[in-house]
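K.L.:
Based on what follows, work out the 3D shape:
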Amino acid sequence: MAKSRFEYVRTYEQDQILLPNTYIVIRLDGRGFHKFSAHYKFTKPNDIRALGLMNKAAFCLMKQISDICGAYGQSDEYSFVLQRRCRLFDRREAKLVSTFASTFTAYYQFYWNEFFPDQPLDATLLPSFDARAVQYPSLTELRHYLSWRQADCHINNLYNTSFWALILKGGETEKEAEHSLMGTNSSDKNELLFSRFGINYNNEDPVFRKGTMLIRDMAKASSATPEPDLKDEMPLQEKSKRQAEREEKRRRKAEIVELHEDIIGDGFWNESSKWLS
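P.N.:
Reported below is the predicted structural model:
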């Protein structure tokens, strides 16, 4: 390849390499989605179409990038968990973050008409997502991270359900609703919803209360007919390469399962090896 005297500027490019043997979580957040949701008149307090679109984009991203072993989404955010041995882009942070943000945004826009057929996107206000990468050294921290996001989902959704019930059913203004909920705890909000509006919060759709967890069902992928064992005489480097290729194929064949359940308690995590492997 021909070189020029200007090529020295490449030395200014510096890659931030994420630590090996750690769980990488790429969290995407909608950019300016408060304005975006108002512009496209999302249903309050929750719009099942918008959540379905988020889940569709996340599903497609998982299908494309096999290193994603699981993902949790709520509202306008999604967190993608990359396996500890992930070597995607040699763990370069900028490549990971930019690829996830751009690809998710592309899928979100591509499938928009499927979920909002009567509301075409306006070129003056298109959806976009930013992303960050966070590393967690062990399963404990990863579990606490996902538990934090689901707890956040519950807190926000209970507040929003109460807030919009006061406005849409109680006739209050937004300022009045804010004042009515000031200083209330979860029990207070549950009582308000039931006593004033006949709403049992526990009967609300689990996708609103608990968010969405996408996992690869590796158990089903493992049940497929195995390939012949690697020969003992195969060089170690070649054996590792073959093993990686077989694992890649197995992950791509695995079914992606959508869950709307508690991921804070032990029950979900007792099954963790099936999707974190």
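K.L.:
okay, CA-based contacts and neighbour counts for the rest of this
P.N.:
OK.
K.L.:
in the stretch 151-277 of the chain, which spans are strands?
P.N.:
212-217, 255-259 (DSSP state E, counting those that start in this stretch).
K.L.:
the strands in the stretch 1-150 of the chain, which residues?
P.N.:
23-30, 68-74, 77-82, 129-136.
K.L.:
So which of those strands is nearest residue 158?
P.N.:
Evaluated over the strands of the stretch 1-150 of the chain, closeness to residue 158 peaks at strand 68-74, with 13.2 Å, by C-alpha to C-alpha.
K.L.:
would you turn the strands of the stretch 1-150 of the chain into TSV with mean neighbour count and distance to residue 218?
P.N.:
Below are the strands of the stretch 1-150 of the chain laid out as TSV (neighbours: other C-alpha atoms under 10 Å; distance: least, C-alpha to C-alpha, whole Å):
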stretch	mean neighbour count	distance to residue 218
strand 23-30	22	18
strand 68-74	25	9
strand 77-82	23	15
strand 129-136	18	22
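K.L.:
Minimum distance to residue 190: which of the strands of the stretch 151-277 of the chain has it?
P.N.:
strand 212-217 (22.2 Å).
K.L.:
Next, the buried residues of the closest one.
P.N.:
212-217 (16 or more other C-alpha atoms under 10 Å).
K.L.:
Residue 101: which of those residues is nearest?
P.N.:
Nearest to residue 101 among those, with distances taken as C-alpha to C-alpha, is residue 214, at 17.8 Å.
K.L.:
for comparison, sequence B:
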Amino acid sequence: MQTVLTENTQTQFYTWKNYRCAYELYNPSSNDGIPLLLIHPIGVGLSGNFWQRFCRQWYVAGKRNPIYNPDLLGCGDSDMPRVAYHPSDWAKQLHYFLQNVVKKPVVLVVQGALLPVAVELVQLAKESNLIRGLVLSGPPALRLINTNTPERRHKINWNIFDSPVGRAFFEYARSRKFLRNFSIRQLFAEDEKVDAEWLDMLKAGAKNAASRYAVFSFLAGFWRQDYQDAIAQIYQPTLVVMGETASSISREGKKETPDERLAEYLSCLPSCRGMKIKGRNVLPYEETTEFINAIIPFINEMASV
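P.N.:
Sure thing, here's the model as predicted:
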């Protein structure tokens, strides 16, 4: 296992199914508090780097929990094979990571529409007691993940993206102009929060054109399956944090209010509480301090569960 040290952060690599996978480990020597396992969103230029602002501010707030921040396969410093990634693939990667690297109970903190990965991970880990609780940051409209869409449609979408047409689209999508406009239109509540740090991170993350396969897998909709029963079987304590101006990038979710979305999650998760905070769709980045303050009491409780 290769290790790179930067202050109190270790960037390490492990092998899963012959793929080289990367993760950052923050505060590795601490036994103060339950560890956090972060699941980053999928999008142009996104990887575990999405969480770096959160990790910095977490320790500024005086917390000492170890934080495991993996790059999902196809993202960041992990290998980027030319495959169609399903939520089950990433869940299996994280399950291996939990069992062989972390080896202790964690709280999952999952961003946005990567919730299906967390749902499948909970199912894989149900016998191990390695998942103590979950924090869902801006989860998608439930209607998007409680109705099956035809696998044939997913494959057609993937084949379109995995073509010269898709490559041309990715070239356009990783331009600074597109990244800024999309972030303002779909992700952030305030235009000025789309700052140079955010855009530089996305540009750097999208530099490797092979990162497009993870993005195309997300856009093809492999995550849009019926998870209704699986969500109803998540008995771990769960905190849902919704932005006051949360929106959906899908036509099906446009008319749903944040209150309605939050109420749906509260009604379907067996052990759930929820709250709204300032912000829109990328709360750990756009409203880092508010997000941290919102989840600290829950994280503290999980240490004694």
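K.L.:
Need the TM-score between these chains.
P.N.:
Here the TM-score for the pair of chains, by TM-score structural alignment, normalised by the length of structure 1, is 0.27; 115 aligned residues with a C-alpha RMSD of 5.5 Å.
K.L.:
re the thing from before, I'd like the strands of the stretch 151-277 of structure 1 as CSV, with distance to residue 129 of structure 1 appended.
P.N.:
Listed next are the strands of the stretch 151-277 of structure 1 as CSV, based on distance: least, C-alpha to C-alpha, whole Å:
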stretch, distance to residue 129 of structure 1
strand 212-217, 18
strand 255-259, 22
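K.L.:
among these, which is nearest residue 241 of structure 1?
P.N.:
strand 212-217 (22.3 Å).
K.L.:
ok, and what's touching that closest one?
P.N.:
55, 59, 69-74, 251, 254-261, 274-275 (C-alpha atoms under 8 Å, 6 or more residues apart in numbering).
K.L.:
need the strands for the stretch 51-200 of structure 2, in chain order.
P.N.:
Along the stretch 51-200 of structure 2, the stretches classed as strands by DSSP E, counting those that start in this stretch are 67-70, 106-111, 131-137.
K.L.:
Could you check the angle the longest one makes with strand 106-111?
P.N.:
It stands for strand 131-137 of structure 2. 20 degrees (axes from the mean of the first three to the mean of the last three C-alpha atoms, to 10 degrees).
K.L.:
In the lengthiest helix in structure 1, which residues are buried?
P.N.:
Ordering each helix of structure 1 by length in residues (DSSP state H) puts helix 139-168 first. Residues 142-143, 145-147, 149-154, 156-159, 161-167 are the ones in helix 139-168 of structure 1 that count as buried (16+ other C-alpha under 10 Å).
K.L.:
how about the strands of the stretch 1-150 of structure 1, which one is nearest residue 192 of structure 1?
P.N.:
Across the strands of the stretch 1-150 of structure 1, closest to residue 192 of structure 1 is strand 68-74 (C-alpha to C-alpha), at 23.9 Å.
K.L.:
helices or strands next to that closest one in the packing?
P.N.:
Contacts defined by 3 or more C-alpha pairs under 8 Å, 6 or more residues apart in numbering; DSSP states H and E place strand 68-74 of structure 1 against helix 48-64, strand 77-82, helix 139-168, strand 212-217, helix 273-276.
K.L.:
and the ones you listed as a markdown table, adding distance to residue 175 of structure 1?
P.N.:
Converted to a markdown table, those look like this (distance: least, C-alpha to C-alpha, whole Å):
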| stretch | distance to residue 175 of structure 1 |
| --- | --- |
| helix 48-64 | 26 |
| strand 77-82 | 26 |
| helix 139-168 | 10 |
| strand 212-217 | 31 |
| helix 273-276 | 45 |
